[in-house]
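Q: Take a look and give me a structure for this.
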Amino acid sequence: MIAVATQDEAIRQIENHFRKSRRKIYVVLEEFHLEWKTSDILMFQKFWYRGFSLKWIAEYFGRDIDEMAVVVMDQARRGYIRPRPSGIFCGPETQPDANVKKRIAKMKILYPETYMLFEDTDFYWDERDVLQFDRMWNEGYSLEDIATYFRRHEDEIALLVIDRARKGYIN
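A: Purely as a prediction, here's the structure:
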């Protein structure tokens, strides 16, 4: 059921871009696995709260560290994890508060088997806009200014930063 909704959303986003133009479409982070087993996301949350480093968690799941950073962004954005004093590094065990525990319980109901990272995010960009982004980023524009310019959420810009930096197009 979730996969169908996600597929419908992806089709809607592509159709929206085709309506805007017939230019080339660029897909952000297309090499990443954004669909996870819910049980793996729950395990990630457990490791996060137990204080394991992001590097260790990435190795446990056999995933790239950047891919795990995207998991952290998604989970923090949705309120399933909280910032830790040690950040992404190994640190003391913490506990989710009551509100986070409620969100996690709801997550288990909404996503019984499959969890999609950033399911409400538009990963599709016009290729010319990506080149404009590269110029703006390399000229020192802030993430917020770029988000305003493109009329996109800051998370979408942050994901594009990860994508373009991995590919060596931005500093």
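Q: contacts, neighbours, all on C-alpha from now
A: OK.
Q: could you pull out the helices for the protein?
A: Assigned helices in the chain, in chain order: 2-20, 38-50, 54-61, 65-77, 98-110, 127-138, 143-150, 154-166 (criterion: DSSP state H).
Q: how about TSV for these, with mean neighbour count and distance to residue 119 added?
A: Compiled in TSV, these are given as follows (neighbours: other CA atoms under 10 Å; distance: least, CA to CA, whole Å):
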stretch	mean neighbour count	distance to residue 119
helix 2-20	13	7
helix 38-50	18	14
helix 54-61	16	21
helix 65-77	17	9
helix 98-110	14	13
helix 127-138	15	21
helix 143-150	15	19
helix 154-166	18	12
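Q: Out of these, flag the one nearest residue 30.
A: Nearest of the helices of the chain to residue 30, taken as CA to CA: helix 154-166 at 8.8 Å.
Q: Let's see this one next, to set against the first:
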Amino acid sequence: MSVAALVDRLEIALVDFNFEWSLVQMRQVVDYWYDGKSIYDMAELLNRKPDEIILLIVDFARGRVLPPRPYGLNANNRIFISKKHLRDKKDNLRRFVQDSPVYIPFIEKNFVWNDWEIKRFRDMWEADDSIIWISKQLNRDIDEVLFLIIDQAGKGFIDPRKNGLLGKDATEHDLIRQRLPF
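A: You can find the predicted model right below:
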């Protein structure tokens, strides 16, 4: 007699992304950020997916490598920084590649999702809940929810929302900062 067991299917978010960054590429991203280039310009110059650029920028922002910009990921005015300060900032990137010739942002995060988590996420996304609320409800790190958003949008399972990541909790200022040029 065989017994069938119900097993929840697992899905790995962003499995088709290249997470490896060389020191040279990371320095270029820092230069491009301060020059005011958009993520689309950076992606074209670095021959990378825009979403890969976004993940590195989020990681650098968390590590206080990059400052916020008035128009976020869009094109911005150049950020003034002294040549010495910029050189020091780029030299400090060596700490990211101490143990390896490449750096992998968010290597400690969980990219594995159960079917029920994905279904619940999609329901909350459709309800215009914020990424903050979703992460609390799913008991997941906000970065992990961001990865799932990028993954699900890339696969066409969710659509962009008028109020972006913050959903119904977004302020007018938030909407201006996250607006992407298309």
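Q: re the thing from before, looking at the helices of structure 1, which is nearest to residue 28 of structure 1?
A: Closest among those, once you apply CA to CA, is helix 154-166, at 6.0 Å.
Q: chain center to stretch 71-83 of structure 2: distance?
A: Averaged C-alpha coordinates place stretch 71-83 of structure 2 at 19 Å from its chain's average position (CA atoms, centre = their mean, to the nearest Å).
Q: when you align them, which residue in structure 2 goes with residue 164 of structure 1?
A: Counting by TM-score structural alignment, residue 164 of structure 1 corresponds to residue 152 in structure 2.
Q: isn't its match right up against residue 145?
A: No - with contacts defined as CA atoms under 8 Å, residue 152 of structure 2 does not count as touching residue 145, sitting 10.3 Å away.
Q: Spatially nearest residue to the aligned residue in structure 2 for residue 154 of structure 1 (excluding sequence neighbours)?
A: For residue 154 of structure 1, the aligned position in structure 2 is occupied by residue 142, per TM-score structural alignment. With CA to CA, 6 or more residues apart in numbering as the measure, residue 135 is the residue that lies nearest to residue 142 of structure 2, at 5.3 Å, once sequence neighbours are left out.
Q: what residues are up against that neighbour?
A: 141, 142, 145 (CA atoms under 8 Å, 6 or more residues apart in numbering).
Q: again, 10 Å this time
A: When contacts are counted by CA atoms under 10 Å, 6 or more residues apart in numbering, residue 135 of structure 2 touches 121, 141, 142, 143, 144, 145, 146.
Q: now, which of these sits nearest residue 98 of structure 2?
A: Nearest to residue 98 of structure 2 among the contacts of residue 135 of structure 2: residue 143, at 23.5 Å, using CA to CA.
Q: which residues sit in contact with the closest one?
A: By CA under 10 Å, 6+ apart, the contact set of residue 143 of structure 2 is 55, 58, 59, 106, 109, 110, 111, 131, 132, 135, 149.
Q: Run through the residues that contact the residue of structure 1 positioned farthest from its centre.
A: Counting by CA atoms, centre = their mean, the extreme residue of structure 1 relative to its mean C-alpha position is residue 22, 26.7 Å from that point. Contact criterion CA under 10 Å, 6+ apart gives residue 126 as the residues in contact with residue 22 of structure 1.
Q: Repeat that for the one 5 residues further on.
A: The neighbours of residue 27 of structure 1, taking CA under 10 Å, 6+ apart as the test, are 122, 123, 124, 125, 126, 127, 130, 160, 163.
Q: Now the one residue sitting closest to the centre of structure 1: closest residue in space, sequence neighbours ignored.
A: Centre of structure 1 computed as the mean C-alpha position; nearest residue by CA atoms, centre = their mean is residue 70, 4.0 Å away. When the adjacent residues along the chain are set aside, residue 70 of structure 1 lies closest to residue 159, with 7.6 Å between them (CA to CA, 6+ apart).
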